[in-house]
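>>> pasting the structure only:
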C-alpha cells in the first residue's frame, strides 16, 4: 500500500517538473528576469518537503498497525479467559445437577419406606378398633335401652308440665299485650307533647331571631279622614309581608310576636294639637304640637309588646305636613 502511494507521488512530481520546465521555457522569452534554475530549485524543494510528509505519515501508519496488533492480541486473550471461566461454571453446574438428582432419589426412597410403615400401622389400628367397637357396642346397647326407657317416662312428665306452662304463657302474653298497649299510648302521647313543645320553642326562637323594621314618611300633607296617619312613602323595610296594607291603611299589623319600638315625628302648623300612638285602638303614648310656633316638629315614641295580628298606628285629628313627618317601627326582641 505504501509503495503504491509513493509511486503515485513520484509520478505527480515528474509531471509537475515537466509542465514547469515547459512553462519556464515559454515564458523566458517574455520575462527575462525569471531564471530556469531558480524554478527547478523551488520544485525540488517542494518535492523534498512532500517526501518528508510522506515519511511522517508512513511512521504514523506503522504505529497504528502496532497498536491494532496489540489490541487484537488482548482481545484474543480476554476471549480465551472468558471461555475458560464459562467451561468451569458449566462443570460446576453439572456437578450440582448430579448431587440434586442423588438427593431427590434418596428422599424418594425414604418416603416410600415411611409410607409403607404408615400403611401397616393403619391396618393394625383399624383391626384393633373393629374388635373393640364390637365389644363396646353390645355394652352400650344395653345402656342405651335403659336410657331410652328413662327418657320416655321423663318425656311424659315434660308433656304434662308443658301443658301447664302453655296456659301460663297465654296468660302472661295477654298481660304483656295489655301493658304494651298502655305503654304505646302513653309513649305516643309523650312524643306528641314533646313535638308540640319543641315546635313551639323552635318557632319562638326563630321569631326572636327574625328582623322586622320599617321606616316611612307622609307623602302629601293633609287631614286624614279617619285620623290614622298614612306613611305611604316607605324608605326601608325588612321582615314585613303586608307592606301594601301598611301603606294604604297606615296601620302596622304584627306578623311576628315580640317587643317593638315605635318612634314618630309629626310636622304641623296647627298649634297645641294632641296626637297619639295606639295599639288596637288603645292609646299607649301621646304628644302635642307646639302652642307658640306656627310650624313645629313633634316627636313621640313608645315600646310595646305585640302579638300576632295586633295593630300599631299614629292617630292625629289635625293637618299633617309631609316634609318632616316620618315613622319608624323596629322589633327589639
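The structure has been received and is ready for your questions. What you see is a predicted model; the values in this text were computed from it and never measured.
>>> rest of the way, CA atoms for contacts and neighbours
Will do.
>>> tell me, how many residues neighbour residue 66?
Residues lying near residue 66 (other CA atoms under 10 Å) number 12.
>>> now do the same for it: helix, strand or coil?
With DSSP: H, G, I helix; E, B strand; the rest coil as the basis, residue 66 sits in helix.
>>> can you pull the buried residues of the helix or strand containing residue 236?
Assigned by DSSP states H and E, residue 236 belongs to strand 233-238. For strand 233-238, burial by neighbour count (16 or more other CA atoms under 10 Å) applies to 234, 237.
>>> name the next helix or strand following it along the chain.
helix 243-249.
>>> distance from the chain centre to that following helix, please.
52 Å (CA atoms, centre = their mean, to the nearest Å).
>>> output the contacting helices and strands for it.
Helices and strands touching helix 243-249, as assessed by 3 or more CA pairs under 8 Å, 6 or more residues apart in numbering; DSSP states H and E, are absent.
>>> show me what counts as buried in that helix.
For helix 243-249, burial by neighbour count (16+ other CA under 10 Å) applies to 243, 246, 247.
>>> so which residues of the stretch 201-333 of the chain form strands?
Listed in chain order, the strands of the stretch 201-333 of the chain (DSSP state E, counting those that start in this stretch) span 213-217, 233-238, 252-253, 258-268, 274-279, 282-288, 296-306, 311-316, 321-331.
>>> go through those strands and pick out the most buried.
strand 311-316 (a mean of 23; mean count of other CA atoms under 10 Å).
>>> quick one: that strand to strand 274-279, angle?
170 degrees (axes from the mean of the first three to the mean of the last three CA atoms, to 10 degrees).
>>> packing partners for strand 311-316?
strand 252-253, strand 274-279.
>>> and here's the other structure:
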C-alpha cells in the first residue's frame, strides 16, 4: 500500500516536472539560457525538498506501524497467556468440584454406615435386655407355680389332719381354711394377671414407599406395616395408640425432598416432644430417637411443624420408617 502511494507520488512529481520543463522549453525563445537554468535548478531544489519531506513522513509512518505491530504482538502474547491462565483456572475448578463431590459422597456413605451400625447395636442391646426380662419373668412364674404346688400339698396335708379332729373343730376349721384359701387363690390370681399384663408385648414398625406433601400440622402417614404386635399402630392415620401403660421406645428415619427444607415434630397427645429440622443441598436424612412413659390410650405420631409446608421424600426403596416397642 505504501509502495503504491510512493510510486504514485513519484509519478506525479515527474509528470509535473516534465510538464514544467516542456512549458519552459516553449519559452526558451523568449528567455535567456541563464534564466532557464535558474528556473530548472529552483524546480529541482523544490522537488528535492518535497522528496525529503516525503521520506520523513514515510519514516514516521514506518515507525508508527512498527510500534503498532509490536503492540499487536504483545497483545497477542497477552491474549495467549490469559487464555492459558483461564484454562488452568477452569481445570482447577473442575478438579476441585470433582474432589468435593467425591468427598461428599464418601462422607454420606460413611455417616449412613455408622448410623446403621449404631442403630443395629442399640437394637441388639434392647433385644438382649428384653430377652433378660422375659427370662426373669419366666423364672418368677416357675417360682410362683412351685409355691402354688407347695401350698396345695400343705393344704392337702392339713386337710387330712383336720379330718381326724372333732366335727365342730372340723367345721370351724373348714370355714376358716376355705376363707383363707379363697383369699390366697384370689391374691394369686391377681398377681398372675398383673404379671401377664406386664408381659404383654407391644411392637410396631411401619414405612412409607412414596413421597407426601404436608401442610402445617398434617400427620405423616406410614401406610406400610412390617410389624404390629398388639395392634397399637393404625396405618391409615399414622397414629400409635398405647394398648398398655409402660416405657416405650420410638425411632424414625426421615428424608427431605431434593434441595428442600423439612421440619417435623414427634408429638404425644398433640404436644410436641421433639423436632427434627433438615436444611441444605440435595436429599437430607434425619432421625427421631426417644423413650416415653405412656399411659394406656396415649397417642404418638409425627407431623409437619406448625407454620411449615414441606414434602417428605420416599419411594419403593422405603427411605422413611417409624418404629416403636414397649420396654416394660
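Everything's here; your move. Note that the coordinates shown come from a computational prediction; the quantities given were computed from them, not determined experimentally.
>>> now what about the TM-score between them?
The pair, once superposed, lands on a TM-score of 0.40 when counted by TM-score structural alignment, normalised by the length of structure 2; 155 aligned residues with a CA RMSD of 3.2 Å.
>>> that older thread, in CSV: the helices and strands packed on strand 311-316 of structure 1, plus distance to residue 141 of structure 1.
Shown next, in CSV, are these (distance: least, CA to CA, whole Å):
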stretch, distance to residue 141 of structure 1
strand 252-253, 99
strand 274-279, 104
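>>> can you give me the neighbour number for residue 322 of structure 2?
Count around residue 322 of structure 2 with other CA under 10 Å applied: 25.
>>> who's in contact with it?
Residues in contact with residue 322 of structure 2, defined by CA atoms under 8 Å, 6 or more residues apart in numbering, are 205, 206, 207, 222, 250, 251, 252, 253.
>>> now do 10 Å
If a contact means CA atoms under 10 Å, 6 or more residues apart in numbering, then residue 322 of structure 2 has 204-208, 220-222, 224-225, 238, 240, 250-254, 287-288, 301-302 as its contacts.
>>> would you agree it falls within a helix?
No: per three-state DSSP, residue 322 of structure 2 lies outside any helix segment and is strand.
>>> isn't residue 212 of structure 2 right up against residue 254?
No: judged on CA atoms under 10 Å, residue 212 of structure 2 makes no contact with residue 254 at a distance of 11.7 Å.
>>> these two - which one has more neighbours?
residue 254 (20 against 17).
>>> so which bits of the helix or strand hosting that one are buried?
According to DSSP H and E, residue 254 of structure 2 maps onto strand 246-255. Across strand 246-255 of structure 2, burial judged by 16+ other CA under 10 Å covers 248, 249, 250, 251, 252, 254, 255.
>>> nearest to residue 148 of structure 2 among those?
Nearest to residue 148 of structure 2 among those, counting by CA to CA, is residue 248 at 32.9 Å.
>>> and that closest one, how far from residue 80 of structure 2?
71 Å (CA to CA, to the nearest Å).
>>> likewise for residue 172 of structure 2?
Taking CA to CA, one finds residue 172 of structure 2 at 122 Å from residue 80 of structure 2.
>>> go on, residue 194 of structure 2?
Going from residue 194 of structure 2 to residue 80 of structure 2 by CA to CA gives 89 Å.
>>> likewise for residue 189 of structure 2?
Residue 189 of structure 2 is 97 Å from residue 80 of structure 2, by CA to CA.
>>> likewise residue 252 of structure 2?
Distance, residue 252 of structure 2 to residue 80 of structure 2, by CA to CA: 59 Å.
>>> can you check residue 130 of structure 2 too?
For residue 130 of structure 2 relative to residue 80 of structure 2 (CA to CA), the value is 74 Å.
>>> who's more crowded, these two?
Using other CA under 10 Å, the more surrounded residue of residue 130 of structure 2 and residue 80 is residue 130, with 15 against 12.
>>> right, and the helix or strand after the strand or helix carrying the more buried one?
When elements are assigned from DSSP H and E, residue 130 of structure 2 belongs to helix 33-163. Of the helices and strands lying after helix 33-163 of structure 2 in sequence (DSSP H and E), the nearest is helix 167-198.
>>> distance from the helix or strand following that next one to the middle of the chain?
Sequence-wise, the next helix or strand downstream of helix 167-198 of structure 2 (DSSP H and E) is strand 203-208. Relative to the centre of its chain, strand 203-208 of structure 2 is centred 24 Å away, using CA atoms, centre = their mean.
>>> returning to that earlier point: want to throw the strands of the stretch 201-333 of structure 1 into TSV with distance to residue 127 of structure 1?
Shown next, in TSV, are those (distance: least, CA to CA, whole Å):
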stretch	distance to residue 127 of structure 1
strand 213-217	105
strand 233-238	103
strand 252-253	107
strand 258-268	101
strand 274-279	113
strand 282-288	116
strand 296-306	105
strand 311-316	110
strand 321-331	103
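>>> ok, which of those strands comes nearest residue 39 of structure 1?
Closest among those, using CA to CA: strand 233-238, at 120.8 Å.
>>> and the closest one, what does it pack onto?
Secondary-structure packing of strand 233-238 of structure 1 (3 or more CA pairs under 10 Å, 6 or more residues apart in numbering; DSSP states H and E): strand 213-217, helix 243-249, strand 321-331.
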